[in-house]
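[1] coordinates only, sequence not included:
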């Protein structure tokens, strides 16, 4: 290679002997000269490929035209708005270039997760060089015109985002929000024994709580049946404006930290490409050998790489007299005033020409054959891996017939069942029938949420020390439990996006911990559904139990149903919310959700005993409708109802039924219609949600003009938001959680928030014309009943038996 001395830090000549100054002198042995790679042609090709990727990345950030610099740069060639992130990009390109070599040489199945923020220019550059971008988007050809289009579309109106988005071939991790890359990587590796997931972790990302916990994912990896994760901790020193912690702590402390997490770290550090290419190549060869040893049981630890490079490596060293390369100033756009500042424009041209594009692309703009010789072929290309388009690999679950788990209901409303315990038996057999494609995630709550039947056929995944007193722990377990909702969510997302199935069970109040992760996944699904080549993946299924109305014993901190509000704000094409009121409806909903694709399904179901309301046949019909009249609890057949008592959620449904029974007992002439809602999105019009109920049908059930008292599981404003376009919206009065909670009894919890049966009767009296005076005595008795119920709890510490053991009064 000819060395351009002006840019020697970009293109130091690659020839033996390598200068190993700066190599790690840590606790691991230094590789001898005899062991070093001697194939200079290969490393020259890797170096040239890296230069090409860096050139393409800079072009994406800056250029509208003149992609090959066929003429001097002019302001007209520059984008009017310069967006993107350069600082992390050359390090990502460096890793990708070297990983390609080992994939091609070893035939290794691998995908690439770019954790550092907006590393989009790197991933797009590689997929274009590898040819997969053109295969996916035929208009973006591998020539000068295609390069121009590639540059123009980046962070441009109507184009593609600046991060590694769903539009980018080979991606399963967007990286817009930091902290989740390593959890996604492990999720992708579970049950993928031939796959290595290379995960680049930015040192800014490494400061987040989710990433800090993710290091422990290695304790859940089974070397005999899972793939491997290769963490590459990329320390380039800075975030947006500040230094990063792990780049500044003493290296022995960093190594001790990583070793304490259970990894075998290898350091690759430096600035000079002549040194760095050799170091990275030999380190990757060693690391891949160590991964093979780990999977064969010959090594106890997974290896990892700590990569130290300057931030903005190979970019401008100084701009306007201030250092840029190796500082936070290279984080986004190192040269910001290119259109208006001739000096900056000249610097940009000098920077881009330093990569010598005339050596990398032919006259037509095609990558020259020499730089593509280290690129793998076909699906071994990381940008073309089917694992990164998991719908291509997805196999339908083998599901038992959920009807076989039905609870017998000879008389509705008279017996009780723990719904999630019943669902647990169904999930047990789902796991048994799908031993390689289904996992159950949860933060140490599988037993607590009454799903313990699953342990009849599997264990909790665990690859750390096991004591004699421990139960249900094994390396190959299908239940993933760790006290980090972030890890559960990240593992499941990675598992789903690589073509498998699963369910995340969690206490309702603490699912809020992953609000932002849910947001990102919902946005990913929404974007993916619009991309023809992205195949549908299994839905992300949440089971929220130990919910707000049965956290009376744990108190205020455990009482929050607000995740539903977060969910319904997302695109209607993606989200679904179900509130099955009993065991049979839960079975029907559970089966439906496990069969679905490309959704986020949220199921809220209690683990405590609730009344059995529907036979299995009735449950299927009810869940298929999404909402409907509970005929046996209503007395308005053939007549206009005077009031509609609506409900969504198991405890609100119980209280509505009890209120309906009280009204039928004390006001027998009053026509009461009871409506239960299972599919919350049915409340919206069809114009707002695919599950929405037509106005005519909605009015037929809820009436256009009668009072509606709606008892809801969550915050009342959510029901108003879903129904505000309905004709009878002004008549809807919603009761729900209003941030009143404490450690108390279940019924007192209901009374604190006015969703109890007595208050519902009072609401009916207040809202049905003519009842205020006529039923004043009954209203007072209901108020007194509330006082009596509360006094009983303060005296005996539990709810009164007539409340606690209430069933539907069929004998009246």
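    Everything's here; your move. This one's a predicted model, so the numbers in the text were calculated from it and none came from an experiment.

[2] only C-alpha atoms for contact and neighbour calcs from this point on.
    Noted.

[3] Now do the same contact list for the closest residue to residue 747 other than its chain neighbours.
    When the adjacent residues along the chain are set aside, residue 747 lies closest to residue 799, with 6.5 Å between them (C-alpha to C-alpha, 6 or more residues apart in numbering). Contact analysis of residue 799 by C-alpha atoms under 8 Å, 6 or more residues apart in numbering lists 745-748, 789, 792-793.

[4] Contacts only, for residue 143.
    364-367.

[5] I'd like the contacts of residue 799 written out as a markdown table, with secondary structure and distance to residue 804 added.
    A markdown table is the format used below for those (DSSP: H, G, I helix; E, B strand; the rest coil; distance: C-alpha to C-alpha, whole Å):
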| residue | secondary structure | distance to residue 804 |
| --- | --- | --- |
| 745 | coil | 10 |
| 746 | helix | 9 |
| 747 | helix | 8 |
| 748 | helix | 11 |
| 789 | helix | 11 |
| 792 | helix | 12 |
| 793 | helix | 11 |
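
[6] next, the one to line up against it:
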């Protein structure tokens, strides 16, 4: 346990300045929440000086101010390259206020000047219409983590320090946030950190006792149990506990000195002496009152050290006496000692902050696009599957992609700016080739028969989709590149994390001072149509629906039909900037349709007619329209559509059939809705204005209707897709259960083509018999019929 340090007179003198800076940060924070005018209380506070709408979070803010002030000290003392991650990012007044005091905020926003006028603007804009959010949002310099949704701070922090050997991330973890599943798991990220080539994360548990209306779990267990918990997770906790400022300054200064020295010692042992034993990294537990330095009581109820201080503790417009409480609170920080006659922070206090790029608000790692370097990319065409004719067998699309990703990792190994992440699924998803050139990074114990585990590696796997997502987001936000591969059904685990990252990209794209970062790339394999062996629990393609809800400026969805299209798409995604790219591809052996040249052209267009599969102009008639459009999007829907077309062309040779394949899902929307969207004229040229369209889709069918509802021919579009029917069964039976199979697609076409007459009716009868034969066969033999398994175009 940390011993109480008795401050010396020299300490007390140094801490006096630190305390003054802390008071300034607290004053600026309270001002942001409450004040509309009179920013320095140069006259008595009036109700007209108070904002009509009070929003924000006070409870966590003073503790974060305390931490930030002390981090400034150690940055200067040790010349640290450090950024700040605010887990309780709803304490936005702290990060905004501290970047303002250090000067980085005014450099980004010159109108928020470092004087009384600028202070007034700073206060007015906070959590106000047309201003800035109350969280540690993208608008705040130095922020890579908004913290509006709790649980991801530690994951982001570790992602930021991978391959950043000089960087330290000071990660403030709220004790309420520590109750979330992602954060609870993130403590184990220390088993993946390489002290030789990675930076360090310094977690600071902000143990202030309460959430919104309840105590926190970690605050209500014994000191011994809390210490045992962190030691059991592999950390060395340093405790800073109390509420009296002078004593707390001394404890915090000693704790940070100890932590920084321990971090440097571990890194020196690894980098200079080759000692690779996993460090027991330091962390700090700051046990301080919630709402520290705020009103002790409000309306006879305890406030400081209580959940009531969580948000806005005073409401002067509604409660008599609150205006006086607010004035007394602000004056308790003695602003006349902190700011000069012009409203600027007094020079002797401003000098306590680091300078230049060492300021946490100006650190380039917190604006990762400044550091982003292009990936070195192999020529994806060299990895092409050979397709001498459409329909040749393939080994599995992601298995063709694997060697390409292997060489992306190899070419960028020296730069250390590319990683592949996944929840123990890289091999399962068909990407085992990457282990020909790299390992899984792993710094826990190993056994002799382990494979591909090493302290350094370009692949990171942990059976937590949350950690993989959070690590990758932190890695991207600090200027690197990566790919997240995952089973399609379980990418839903990070739905909310994706939401937050997409919102971050959307907001930051409109901030000219924020540079664009590498795209967040998802490769979803082991998808819904080939999870027949795992069953219903593994069958869900709904992540696409969530993705297309986000801003069209940042989301892209690709469903390549074969390996060569997958190579082309992935090359494009890895080169792209500031998007979320979702790529869905299969890993099982499947037919290959396009040569590499044809695939490149098809993917560039994103959608197109496959002339070789169509027969609409078989009689040589120029400009002939088809009788039916057979459309497909996704590898299995493409296979079943082409099988259906082969049946139609053989059984009904006079029928004119057009095959349209979609790679870029967003092509279906109008250009007014998505920048990739087809014009109405372009859409009609593919899908006609009045002919039936049978659309086989990878995911839930209603998404196609949603994307195309404005189109001229929407009323004739009939979509087949996943309709929540699944079980452990054969691959083809999965399509049958959802009416996506070739037989149902043919029958759908006949139902909309009265001109097929008796021939069409007879064909439907034969196909219905085939479906019955299929059911009997799989129940007897446990596999699909030979004519299905051995079908060729």
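    It's in. This is a predicted model, so every value here is computed, not measured.

[7] picking up where we left off before, any chance of TSV for the contacts of residue 799 of structure 1, columns distance to residue 444 of structure 1 and neighbour count?
    Output for the contacts of residue 799 of structure 1, formatted as TSV (distance: C-alpha to C-alpha, whole Å; neighbours: other C-alpha atoms under 10 Å):
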residue	distance to residue 444 of structure 1	neighbour count
745	25	22
746	24	20
747	27	25
748	28	25
789	35	18
792	35	16
793	31	17
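
[8] separation between the aligned residue in structure 2 for residue 204 of structure 1 and residue 671 of structure 2?
    Matched by TM-score structural alignment, residue 204 of structure 1 corresponds to residue 176 in structure 2. Separation of residue 176 of structure 2 from residue 671 of structure 2 (C-alpha to C-alpha, to the nearest Å): 44 Å.

[9] In structure 1, what stretch matches stretch 498-512 of structure 2?
    Going by TM-score structural alignment: stretch 498-512 of structure 2 matches residues 518-532.

[10] Stretch 435-453 of structure 2 too?
    Going by TM-score structural alignment, stretch 435-453 of structure 2 sits over residues 455-473 in structure 1.

[11] Then stretch 636-654 of structure 2?
    Under TM-score structural alignment, the alignment places stretch 636-654 of structure 2 onto residues 651-669 of structure 1.

[12] same question, stretch 570-580 of structure 2
    The aligned range for stretch 570-580 of structure 2 is 590-600, by TM-score structural alignment.

[13] give me every residue that touches residue 196 of structure 2.
    Counted by C-alpha under 8 Å, 6+ apart, residue 196 of structure 2 has contacts 165, 267, 270-271.

[14] Structure 1: which residue goes with that one?
    By TM-score structural alignment, residue 196 of structure 2 lines up with residue 224.

[15] again, but for residue 116 of structure 2
    Aligned by TM-score structural alignment, residue 116 of structure 2 pairs with residue 144 of structure 1.

[16] Figure out the helix or strand that the closest residue to that match other than its chain neighbours lives in.
    Excluding its sequence neighbours, the residue lying closest to residue 144 of structure 1 (C-alpha to C-alpha, 6+ apart) is residue 365, at 4.1 Å. Residue 365 of structure 1 belongs to no helix or strand when elements are defined using DSSP states H and E.
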